[in-house]
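**Q** what shape does this take:
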Amino acid sequence: MIRMYGFWRSAASFRVRVALNLKGLAFEEEMIDIDAGVQHTPDYLALNPAAAVPSIRIDDGPPLTQSLAILEYLEETHPTPPLLPADARGRSRVRALSLIWAADHHPLITPRIRRYLADEMGQDEAARTAWIRHWFREGLAVGEARLAGDAATGLFCHGDTLTFADLCLVSQAAGARGFKVDFSDLPTVSRIVENCLALDEFARAHPLRQPGAPAQH
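**A** The predicted structure follows:
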């Protein structure tokens, strides 16, 4: 049994949710309300001392943390369908693309950063929102520069087969849209995001379809 501890708005939870769906793995998800500070409770800190989501437990084993490490674990233990290319150069490219969004830019817009900007730096809501939009936009623009015109780019980030890179890109794009970041002028990124969101595995994992998400009208 796979039990995931996530949050509806979490980009990292989104990408792991998609991977579980693509690999056909049944899971239960417990929502850790980041806004309410549940990640800082003793019970959750015992599971993940970093006070971050997602965390995963499989058959009551030790918890797995960090979304990219979880993706690697799922790839090694459930290799079908593969989410990494068969060749070493292709795997390196996919991992590099994934890190653009999951490591270079996503950490800059997490709740702990926003709280620090407010509590320690005295930044008001308008300044914090401008910060978030800047880093979302930059991450997607870097992705566009990396993907556009590259022969290795296809229907998705790497050829015509889904990889980790698509999961990381789409999770960042969803967050960007949540903050009303316009990236319609990034054609390659926009096309890949729409190709992914048309798939049921992405649609079911989307933040706005999770328990606790605001109702859509």
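**Q** all contacts plus neighbour counts: C-alpha atoms, from now on.
**A** Will do.
**Q** who's in contact with residue 159?
**A** 152-153 (C-alpha atoms under 8 Å, 6 or more residues apart in numbering).
**Q** which secondary structure elements does the biggest helix by length in the chain contact?
**A** Within the chain, and with DSSP state H defining each element, the longest helix by residue count is helix 125-147. Judged by 3 or more C-alpha pairs under 8 Å, 6 or more residues apart in numbering; DSSP states H and E, helix 125-147 is in contact with helix 111-119, helix 164-178, helix 187-197.
**Q** most packed of the ones you listed?
**A** Most buried of the helices and strands packed on helix 125-147 by mean neighbour count (mean count of other C-alpha atoms under 10 Å) is helix 164-178; its value is a mean of 23.
**Q** how many other residues sit next to residue 76?
**A** 11 (other C-alpha atoms under 10 Å).
**Q** which element, helix or strand, includes it?
**A** helix 67-77 (DSSP states H and E).
**Q** minimum distance to residue 70: which of the helices and strands packed on helix 125-147 has it?
**A** helix 164-178 (11.0 Å; C-alpha to C-alpha).
**Q** now the second one, please; I'll put the structures next to each other:
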Amino acid sequence: MLVLHDYFRSSAGYRVRIALNLKGVAYVRQEVPLLENAQRGPAHLLRNPQGLVPALEAEGHVFTQSLAILDWLDARYPDPRLIPAEPIARADALARAMVIGMDVHPINNLRVMRYLEQQLEAAADARSAWTAHWMAEGFSALEALARNLRHDGPFLGGAAPDISDCFLVPQLFNARRFAVPLDAYPLLLRAEAAALALPPVAAAHPDRVAPGA
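**A** Got it, this is the predicted structure:
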């Protein structure tokens, strides 16, 4: 049995839940309460020395970093594929995912926001402006990439979601939490709506897995 250590509102954990659900892979969730700093506790640091979530225990190994986890899942459970096999399509899908996974999410996550508040003494409105700026920059680029896609499907991946959809859905969830305007990104919203209409994706939503839900 796979064990996923994550936090219900973690974007990176949400991505992995979507992928696991789309592939129909059974797993058990273990909540790591980030607001209580459980990710910095000794037990979790043994799983992931970075003190981050998610961490996936599977087949005697602990996998960390959501992109690496999704890549392993695609190799181990290839149906349905989330990372295309064809080289150009693969590179394009990974590039879309990395707009969020490398350039947007890391500078808006909890540890960065805490540093801005506690070390740099940035006020709440300044932190909100920081979040909105970097999300808007990433979403604008991703919307432009979506306009260049050569398919008619509703997802960023075409007729079916791919790895970039797995990254997109959690980031739009975060954007709404921080009241980031989204009207300028109709193609991203279309992809999100198509993904959330799928029961496996809907089941991964933070509201569905939150403690006490």
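**Q** state the distance from residue 136 of the first structure to residue 128 of the first structure.
**A** 12 Å (C-alpha to C-alpha, to the nearest Å).
**Q** who has more neighbours out of those two?
**A** Counted by other C-alpha under 10 Å, residue 136 of the first structure and residue 128 do not tie: residue 136 has more neighbours, with 25 against 19.
**Q** any idea how far residue 91 of the second structure is from the nearest residue to residue 202 of the second structure once chain neighbours are set aside?
**A** Closest residue to residue 202 of the second structure apart from its sequence neighbours, by C-alpha to C-alpha, 6 or more residues apart in numbering: residue 196 at 5.1 Å. Residue 196 of the second structure sits 25 Å away from residue 91 of the second structure, taking C-alpha to C-alpha as the criterion.
**Q** same check, this time on residue 159 of the second structure
**A** As for residue 159 of the second structure, its distance to residue 91 of the second structure is 18 Å (criterion: C-alpha to C-alpha).
**Q** try residue 56 of the second structure
**A** For residue 56 of the second structure, the distance to residue 91 of the second structure - C-alpha to C-alpha - is 25 Å.
**Q** the more surrounded of the two?
**A** The residue with more neighbours, out of residue 56 of the second structure and residue 91, is residue 56; 26 against 14, by other C-alpha under 10 Å.
**Q** which residues touch that one?
**A** 2-5, 62-64, 69.
**Q** how about it, secondary structure?
**A** Following DSSP: H, G, I helix; E, B strand; the rest coil, residue 56 of the second structure is assigned to strand.
**Q** leaving aside the residues adjacent along the chain, what's closest to residue 51 of the first structure?
**A** residue 39 (4.9 Å).
**Q** wait, isn't that neighbour in contact with residue 33?
**A** Yes: if you go by C-alpha atoms under 8 Å, residue 39 of the first structure and residue 33 touch, sitting 7.1 Å apart.
**Q** compare the two (neighbour count), which wins?
**A** Neighbours per residue, other C-alpha under 10 Å: of residue 39 of the first structure and residue 33, the larger number sits with residue 39, 22 against 16.
**Q** give the contact list for that one.
**A** 32-33, 45, 51-53.
**Q** same check on residue 89 of the second structure?
**A** Residue 89 of the second structure neighbours (C-alpha under 8 Å, 6+ apart): none.
**Q** does it belong to a helix or a strand, and which?
**A** helix 87-98.
**Q** have a look at how far, on average, that helix is from the first structure.
**A** Its aligned residues in the first structure lie a mean 0.6 Å from helix 87-98 of the second structure after superposition (mean C-alpha distance after the TM-score superposition for the first structure).
**Q** quick one: that helix to chain centroid distance?
**A** From the chain centre to the centre of helix 87-98 of the second structure is a distance of 16 Å (C-alpha atoms, centre = their mean, to the nearest Å).
**Q** how about it: buried residues?
**A** Neighbour counts over helix 87-98 of the second structure (16 or more other C-alpha atoms under 10 Å) mark 92-98 as buried.
**Q** in the first structure, which residues correspond to that helix?
**A** Aligning helix 87-98 of the second structure against the first structure (TM-score structural alignment) gives residues 88-99.
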